[in-house]
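S.K.: Sequence and predicted structure below; questions after.
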Amino acid sequence: MINRTLPYCLEDRTGHYMGTDFDEIYDRLFLRIARPSPSQVPHSSETTLMIYNTGRRSSSHRLSRPPSREPSAILDFGLNGTLGTIWFAESGVSMPIGQYLRKTSMFAGSLSRKFTAMNGEEYRWIHRAVKDYEWSCVDSRDYVVAHYHLKPPEKPAYNTSGNVLTIYEPFTHLSIEILATLTIMRHLAAGKY
């Protein structure tokens, strides 16, 4: 029997934000970030990423098989320093990434951003502000709702990648938005824009 009050611990299989699988350790959620095939999005570029709820654990052949479902979100990063657009399938909402994931203040750096989720609540991503976490997502009361740990390259990993996205149980319904915004934050941190 699965304890539904446990946080979702999603192992990031590769640690690369441009293409990876996130498999929940208790088999409750399986997400994938992948570039679209030309047949899916003919006008897409190398800067387009799709987020899928795959419904099954990844396998060693994951890259040879296209996801069998429609994407839950599309991140279309722009060229020449623009962030592009984000689209969510469930709500049909599409908007500029810079409008959706805004800087926390006029003088804040690009690695501190906030977004209003589909539930109407505001959340904020912060980089290396909480010990042992690369990224933390907090709500308006500074309660940690999710965090991402990226295994340092010098540390060994045994039968796991060591990269984990943890989403606390009251916020698991926001998993797609949390992963989408984390991906954007990691894109920004990589210095792409």
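M.R.: Now that the structure is in, tell me what you want to look at.

S.K.: CA atoms for contacts and neighbours, from now on please.
M.R.: Will do.

S.K.: Could you pull out the buried residues of the longest helix anywhere in the chain?
M.R.: Determined from DSSP state H, the single longest helix within the chain is helix 175-189. Burial within helix 175-189, assessed by neighbour count using 16 or more other CA atoms under 10 Å, is assigned to 175-187.

S.K.: do the same with stretch 116-130
M.R.: 123, 124, 125, 126, 127.

S.K.: What is the most widely separated pair among those residues?
M.R.: Maximum pairwise distance in the buried residues of stretch 116-130, criterion CA to CA, is 13.6 Å, between 123 and 127.

S.K.: mind listing the helices for this protein?
M.R.: 97-100, 175-189.

S.K.: which outside residues touch the longest helix of the chain?
M.R.: The contact list for helix 175-189, computed with CA atoms under 8 Å, 6 or more residues apart in numbering, reads 17-18, 51, 72-73, 75, 101, 110-111, 117, 125, 135, 146, 167, 193.

S.K.: this is the other structure I want to compare:
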Amino acid sequence: MTSYGMPYLLEDKTGKLTGSHFVDINDRLRFTLRCTSWGSTHATYIIYNMTSGTDPVATLTFGSNNSLGTIAFGSGPQVPMSSFLESLPIGSAKSRRFIGSDGQQYRWSWRTAQGEEWTCTNASNRHIASYSLKVPGEPEYAQSSGCVLTIEEAYPHLAAEMLASLTIMRHIVAHNL
């Protein structure tokens, strides 16, 4: 991939948990979050990597009453979301950690940095990713929500995991879990 010396800025086209497209402004990465089934007992979402085709990279299945369910990456095993994205011993449900496919620990936290709705740091407290809402007063655009998932340039290999874990975190807050 081309090195731009800048993070991946994935524009969230709808800003909705029910589905969206996440497209880097330099077209280096593209993902789609799509709800594939919805019912009283579960809801299933699939994240597709549109950069290199239409490969599903993660499946999120939430339980009844919007409870946390399972996550699977690619054709891997289903793992309980609560095991993948663990609560911290001290803190709120709005801050959780996970082990990435690179074996490193990452933590999402809600509203801990100015201008960021969500912030993801590694075990050394280094900024890895963030999710920002539309800036107040910014004009409305027909093709964009104004929300952005930012992933530092050194971490494109974790983009699907960042989007999947962020989706779970946003679901936790949206449903007060």
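M.R.: Thanks, I have it. From a predicted model like this one, the values you see are computed outputs, not experimental measurements.

S.K.: Report the TM-score for the pair.
M.R.: Laid over one another, the chains give 0.89 as their TM-score (TM-score structural alignment, normalised by the length of structure 2), with 176 aligned residues with a CA RMSD of 2.5 Å.

S.K.: returning to that earlier point: now, the most widely separated pair of the contacts of helix 175-189 of structure 1?
M.R.: Farthest pair in the contacts of helix 175-189 of structure 1, by CA to CA: 167 and 193, 26.6 Å.

S.K.: Just the ones of the buried residues of stretch 116-130 of structure 1 in strands?
M.R.: 123, 124, 125, 126, 127 (DSSP state E).

S.K.: quick one: contacts for the last one?
M.R.: Contact analysis of residue 127 of structure 1 by CA under 8 Å, 6+ apart lists 111, 112, 134, 135, 136.

S.K.: corresponding residue for it in structure 2?
M.R.: Counting by TM-score structural alignment, residue 127 of structure 1 lines up with residue 110 in structure 2.

S.K.: Next, count neighbours for the residue nearest to that match when sequence neighbours are not counted.
M.R.: Nearest residue to residue 110 of structure 2 in three dimensions, chain neighbours excluded: residue 118, at 4.7 Å (CA to CA, 6 or more residues apart in numbering). Neighbours of residue 118 of structure 2 under the rule other CA atoms under 10 Å: 23.

S.K.: Looking at residue 167 and residue 193 of structure 1, which is more packed in?
M.R.: When residue 167 of structure 1 and residue 193 are compared for neighbours, residue 167 comes out ahead with 24 against 14, by other CA under 10 Å.

S.K.: wait, doesn't that one sit right on residue 149?
M.R.: No: if you go by CA atoms under 8 Å, residue 167 of structure 1 and residue 149 don't touch, sitting 11.6 Å apart.

S.K.: thinking again about what came up before, kindly reformat the helices of structure 1 as a markdown table containing distance to residue 153 of structure 1.
M.R.: Putting the helices of structure 1 into a markdown table (distance: least, CA to CA, whole Å) gives the following:
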| stretch | distance to residue 153 of structure 1 |
| --- | --- |
| helix 97-100 | 30 |
| helix 175-189 | 17 |
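
S.K.: among these, which is nearest residue 9 of structure 1?
M.R.: helix 175-189 (11.1 Å).

S.K.: Structure 2: matching residues for the closest one?
M.R.: Taking TM-score structural alignment, helix 175-189 of structure 1 hits residues 159-173 over in structure 2.

S.K.: Next, the mean deviation of the matching stretch compared to structure 1.
M.R.: Stretch 159-173 of structure 2 differs from its equivalent in structure 1 by a mean of 0.3 Å after superposition (mean CA distance after the TM-score superposition for structure 1).
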